[in-house]
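**Student:** how would this look folded up:
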Amino acid sequence: MALLDENRLFPTDPAVRGLARDLYDGVRNLPIISPHGHTDPRWFAENAAFSDPASLFVTPDHYVFRMLHSQGIDLDSLGVARVDGGPTEQDPRKIWRLFAENYFLFRGTPSRIWIDHALQEVFGVTERLSAASADAIYDHVAACLTQDAFRPRALFERFNIETISTTESALDNLKWHGMIRDSGWGGKVITAYRPDAVVDPEFEGFAANVALLGEMTDEDTTTWDGYLAAHRNRRAVFKAFGATSSDHGHATARTENLSTGDATRLFDKALQGACSAEEADAFRGHMLTEMARMSLEDGLVLQIHPGSCRNHSADIFQRFGRDKGYDIPTRTDYVRALKPMLDAVGGERDLTIIVFSLDETSYGRELAPLAGVYPALKLGPPWWFHDSYEGMWRFREMTTETAGFYNTVGFNDDTRAFCSIPARHDVARRVDCGFLATLVATGRLDMDEASDVAHDLAYGLARRAYRL
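**Tutor:** Below you'll find the model as predicted:
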């Protein structure tokens, strides 16, 4: 018995379902463009076998362990590493059994579809994961992982990934990307420039991070001009390793366009650790505009991931660090927040600014109208909590009439869980084909046009937006 319904996520009306199926059959096997994500470049550099099912499905995936944690399961028992290096569960079979015993918690969630897809399509599992099936499925997946066909590079090719972008800090030495480049392997794994640690005065160790940025670039980052030059230097290095984008995870969408004198004064205060919360936010906002100007110079696409109250639990952050599922959506005012940057560069046709949102209420009211008029602005796909059937459908409903399809950038999976990549793209393709079928059935789109749009949403828009 298959884990997956072949017609999953398609509309239930038989006629519309048939249209959706026809559209989907035309795009289901297109190559995957994964232009923004968090897979580990070390996997592709070393091409070592994944060690066990738990380290593949559970410990790297905050979608998984946040749900388990919400039911009182300690992260220690799931093998999530502690900041202090303290003891956590090291037996992968125990971690897997705990996961399997609680798999029912994922009923109705996107994670359930992604995991079932990976188990069936990647590993050939047809039995539902549960306490009763845990050991048998563990043994089967573990046996697969010993085979060369399940090493990272082989899976990359099997998943039909054309390009994948990882995301590295501005301070990363890009060692693994160097190994990939020098290996002779043909898989296209590129990086993206993530400067949060050196543009956010509230980031832990900000002043030390800026000093290290200076050391890495041989620039005097105690001065404003030297600091900006250091960013240009690092961006050039990232471009040499294939980067076509930068990525910015700010608490708000605030942008500023300060005078050089005001920016310098804020920068000096930031280095001294003397910024108020308001001043830190203003500095981050100004740096988005500076990064946009740099993008006009070097061509990197500017991605903004705002509106997330990151690391909401102080206890989890202190014990386990960043990115442990506690990034919570907040209300975001894009109209006022983006105006300073858009006043400065929003009319530039050679600039691409991709804005993501965790505040769905802003899609129709703010983001679609903004993207529907500013040449530089594009809408990123639903991410984090909205990377789901309902989230994607709502996105299309709330943005298409105002921004159209061509002011969006297709889909990206934004994942740390490697085997979920084809699953996530499959979900997006099914949802988009269902939405397009509805437009055809209601006389708003011809079938040949819907076929063209389906291809663009699955492949073409991401490839063009990210200059791949």
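
**Student:** going by C-alpha atoms from here, please, whenever you check contacts or count neighbours.
**Tutor:** Will do.

**Student:** how close does L4 sit to A337?
**Tutor:** 43 Å (C-alpha to C-alpha, to the nearest Å).

**Student:** what of E397?
**Tutor:** The gap separating E397 from A337 is 24 Å, by C-alpha to C-alpha.

**Student:** for H248, which non-adjacent residue is closest in space?
**Tutor:** I304 (4.9 Å; C-alpha to C-alpha, 6 or more residues apart in numbering).

**Student:** surely that neighbour is in contact with G249?
**Tutor:** Yes. Assessed by C-alpha atoms under 8 Å, I304 is found in contact with G249 at 6.2 Å.

**Student:** roughly how far is the helix or strand hosting R93 from the heart of the chain?
**Tutor:** Per DSSP states H and E: R93 is located in helix 92-101. Centroid separation for helix 92-101 versus its chain: 27 Å, with C-alpha atoms, centre = their mean, to the nearest Å.

**Student:** what do you get for stretch 9-20?
**Tutor:** Distance, centroid of stretch 9-20 to centroid of chain: 29 Å (C-alpha atoms, centre = their mean).

**Student:** hang on, P369 in a strand?
**Tutor:** No. Under the criterion used here (DSSP: H, G, I helix; E, B strand; the rest coil), P369 is helix, not part of a strand.

**Student:** check whether I33 sits in a helix, strand or coil.
**Tutor:** With three-state DSSP as the basis, the three-state label of I33 is strand.

**Student:** so what's the residue count around it?
**Tutor:** I33 has 25 neighbours, counted by other C-alpha atoms under 10 Å.

**Student:** how about it, nearest residue that isn't a chain neighbour?
**Tutor:** Leaving aside its sequence neighbours, I33 sits nearest to T163 (C-alpha to C-alpha, 6+ apart; 5.3 Å).

**Student:** over to Y103?
**Tutor:** Closest to Y103 by C-alpha to C-alpha, 6+ apart is S130, at 6.3 Å.

**Student:** surely that neighbour touches W96?
**Tutor:** No. Counting by C-alpha under 8 Å, S130 does not reach W96; the two are 10.1 Å apart.

**Student:** could you also give me the structure for this second sequence? I'd like to compare it with the first:
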Amino acid sequence: MRALVLDDDRILPTEPATRSLARELYAAVRDLPVISMHGHVDAALLARDEPFSDPAQLLVVPDHYVTRMLVSQGVRLEDLGVPRLDGGPVERDPRAIWRRFCAGWHLFRGTPSRLWLEQELHDVFGVRVQPSAETADELYDQIAGCIARPEFRPRALFDRFGIEVLATTDSPLSELADHAAIRASGWGGTVVPTFRPDALVHVDRPQWKSDVEQLAEVSGVPTATYAGFLDALRQRREHFARAGAMATDHGHVSADSTPLERADAERVYRDALNGTADPAAARAFAAHMLFEMARMSSEDGLVMQIHPGVVRDHDPAVHEQFGPDRGFDIPAAVDFVRGLHPLLAAFGRHPRFRCVLFTIDETTYSRELAPLAGVYPGVRLGVPWWFLDSPMAMRRFREATTETAGFYNGAGFVDDTRAFASIPARHDVSRRVDAGFLAELVARGQLGLDEALETVVDLTVTLPRAAYAPVGA
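**Tutor:** Have a look, this model is predicted:
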């Protein structure tokens, strides 16, 4: 049995003088509010505010970082309780799921998941021994005892975590009933939706036509024509903005934003409704719609978040059995410079346009993203996420981008998580990395300590607040 002990200096530089500086910088931001502007927590969790059902559903089943690692070692998703689309048999015993997770604890050594999980277990649930096959039942009972108490319900944890705002990611077809319920409840937490139209702009999706028909129903705008389709999307954006949305979210494989001539867009849309659009036309239409979404952002002020370069559902068998976002995302190379050129040439200097660029291809940081953010007023850098939200990758991000784009062309940290209890741990890792990076600048005489203190606070709260604030606020 190994003890679970958190080193208070974890991730900070090891050289004594620099570590001392980093401690001072980290102390300035350690307890600042959490601004979570990009994530996948279900709003229903906070609308209902019901107790978490069990440790497995809280810490294992919804966290694709956790399940992915276990699957890579031969554990089946069914054995981790992930539901199948066909309703087929999966593990229903949460204790059995938890035991599998604990038996695989050693697999997470050196990963950011290990950092997050350790901090969750230690700080939130008071765990003092490491997960293992030997300790699994003891830890299960301890965590189950915690989540049965009122102070561990979702809203109580939201307040305990110091979350200032939590943005969810939502279907453009959603009526946002859970967000409305949160606002009507009288609870003071701020939870806002994010408009993600991916399902409607990729016309080669099997469900695309039925989704477009549903778009007409929820918007009240006929979608039999391309013009109606655009109007329906505008109505949905307005609906989201009224519900508090600050941003949109776009997960295209490519960064291509080449617009089509109006007649060509109308033709592809018509062909898609008839089921005759070919793959090349579908790709061209998706690029065109990225351009159109930028146009709409320049009109309504919603911040446009773009994170291309992810091949979704790489494992077709898993995708078929478990549905979207379960078949494993794999990074792919992206050409931001040429792909986004039409979009930025048209809107990059528009006074109402703001765009946050994310990548999981580190080679683009210094070559493409930092120079783009260092030129276009409408562009901000998104910090490392999915595959790169780890201490060493975050450090490499700062090294690759700061000399070109500085600190102030960034948009703050995003946790991109479905695992609610991991939010404060993820933000804490980012704060430690930034404190260490700034401490080294101070130690090398490149920055005064007073400036570094100001900067670390700005990176933590000032920049994300500014990046997502309503235009003109």
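
**Student:** overlay them and tell me the TM-score.
**Tutor:** In this superposition the chains share a TM-score of 0.98, using TM-score structural alignment, normalised by the length of structure 1; 468 aligned residues with a C-alpha RMSD of 1.0 Å.

**Student:** coming back round to it: which one of L4 and A337 of structure 1 has more residues nearby?
**Tutor:** Under the neighbour definition other C-alpha under 10 Å, L4 of structure 1 and A337 were set side by side, and A337 has more, 16 against 13.

**Student:** do you know how far the counterpart of that one in structure 2 is from E454 of structure 2?
**Tutor:** For A337 of structure 1, the aligned position in structure 2 is G339, judged by TM-score structural alignment. Per C-alpha to C-alpha, G339 of structure 2 is found 35 Å from E454 of structure 2.

**Student:** also S20 of structure 2?
**Tutor:** Between S20 of structure 2 and E454 of structure 2 the computed distance is 17 Å (C-alpha to C-alpha).

**Student:** the two: which is more packed in?
**Tutor:** Shown here are S20 of structure 2 and E454; by other C-alpha under 10 Å, S20 has more neighbours (17 against 14).

**Student:** secondary structure element holding the more buried one?
**Tutor:** Per DSSP H and E: S20 of structure 2 is located in helix 16-29.

**Student:** can you give me the buried ones in stretch 68-76 of structure 2?
**Tutor:** R68, M69, L70, V75, R76 (16 or more other C-alpha atoms under 10 Å).

**Student:** ditto for stretch 151-158 of structure 1
**Tutor:** Neighbour-count burial for stretch 151-158 of structure 1, counted by 16+ other C-alpha under 10 Å, picks out R151, P152, R153, L155, F156.

**Student:** one more: stretch 327-338 of structure 1?
**Tutor:** Neighbour count says stretch 327-338 of structure 1 has D327, P329, T330, R331, T332, D333, Y334, V335, A337, L338 buried, by 16+ other C-alpha under 10 Å.

**Student:** how about stretch 448-460 of structure 2?
**Tutor:** For stretch 448-460 of structure 2, by 16+ other C-alpha under 10 Å, it's L449, A452, L453, T455, V456, V457, D458, L459, T460.

**Student:** in helices only, show me these.
**Tutor:** Members of the buried residues of stretch 448-460 of structure 2 lying in helices (criterion: DSSP state H): L449, A452, L453, T455, V456, V457.

**Student:** touching, the last one and D31? I think so.
**Tutor:** No. Contact status for V457 of structure 2 versus D31: not in contact, 10.8 Å apart, counting by C-alpha under 8 Å.

**Student:** what's A232 of structure 2 in contact with, if anything?
**Tutor:** By C-alpha atoms under 8 Å, 6 or more residues apart in numbering, the contact set of A232 of structure 2 is L215, A216, S219, G220, V221, P222, T223.

**Student:** mark which of these are buried, thanks.
**Tutor:** With burial judged by 16+ other C-alpha under 10 Å, the buried subset of these is L215, A216, S219, V221, P222, T223.

**Student:** on the three-state scheme, the fifth one is what?
**Tutor:** Per three-state DSSP, the secondary structure class of P222 of structure 2 is coil.

**Student:** look up the closest residue to it, ignoring the ones flanking it.
**Tutor:** P222 of structure 2's closest residue in space is A216 (C-alpha to C-alpha, 6+ apart), at 5.1 Å.

**Student:** and the strands in structure 1?
**Tutor:** Using DSSP state E, the strands of structure 1 run over residues 32-34, 161-165, 168-169, 189-190, 193-194, 245-248, 301-304, 308-309, 328-329, 353-355, 377-379.

**Student:** for the residue nearest the centre of structure 1, which non-adjacent residue is spatially closest?
**Tutor:** For structure 1, D414 is the residue whose C-alpha lies nearest the centre (C-alpha atoms, centre = their mean; 2.1 Å). Excluding the flanking residues, the one nearest D414 of structure 1 by C-alpha to C-alpha, 6+ apart is G37, at 3.8 Å.

**Student:** so who does the one you found touch?
**Tutor:** Contacts of G37 of structure 1 by C-alpha under 8 Å, 6+ apart are I164, S165, T166, T167, N412, D413, D414, T415, R416.

**Student:** let's go with 6 Å and repeat that
**Tutor:** Shown in contact with G37 of structure 1 (C-alpha atoms under 6 Å, 6 or more residues apart in numbering): T166, D414, T415.

**Student:** what's the match for R236 of structure 2 in structure 1?
**Tutor:** So R236 of structure 2 corresponds to R234, using TM-score structural alignment.

**Student:** do the same with A393 of structure 2
**Tutor:** By TM-score structural alignment, A393 of structure 2 lines up with G391.

**Student:** got it, and L260 of structure 2?
**Tutor:** Alignment note (TM-score structural alignment): L260 of structure 2 maps to L258 of structure 1.

**Student:** what about that match, how many neighbours?
**Tutor:** The local packing of L258 of structure 1 (other C-alpha under 10 Å) involves 18 other residues.

**Student:** residue contacts, it?
**Tutor:** Per C-alpha under 6 Å, 6+ apart, neighbours of L258 of structure 1: none.

**Student:** return the distance of it relative to R284 of structure 1.
**Tutor:** 11 Å.

**Student:** cool, and P381 of structure 1?
**Tutor:** 23 Å.

**Student:** neighbour count winner among those two?
**Tutor:** Between P381 of structure 1 and R284, R284 has the larger neighbour count (other C-alpha under 10 Å), namely 25 against 22.

**Student:** counterpart of the more buried one over in structure 2?
**Tutor:** For R284 of structure 1, the equivalent position in structure 2 is taken to be A286, counting by TM-score structural alignment.

**Student:** give me the subset of the buried residues of stretch 151-158 of structure 1 lying in helices.
**Tutor:** Per DSSP H, these map to helices at P152, R153, L155, F156.

**Student:** cheers, nothing more for now.
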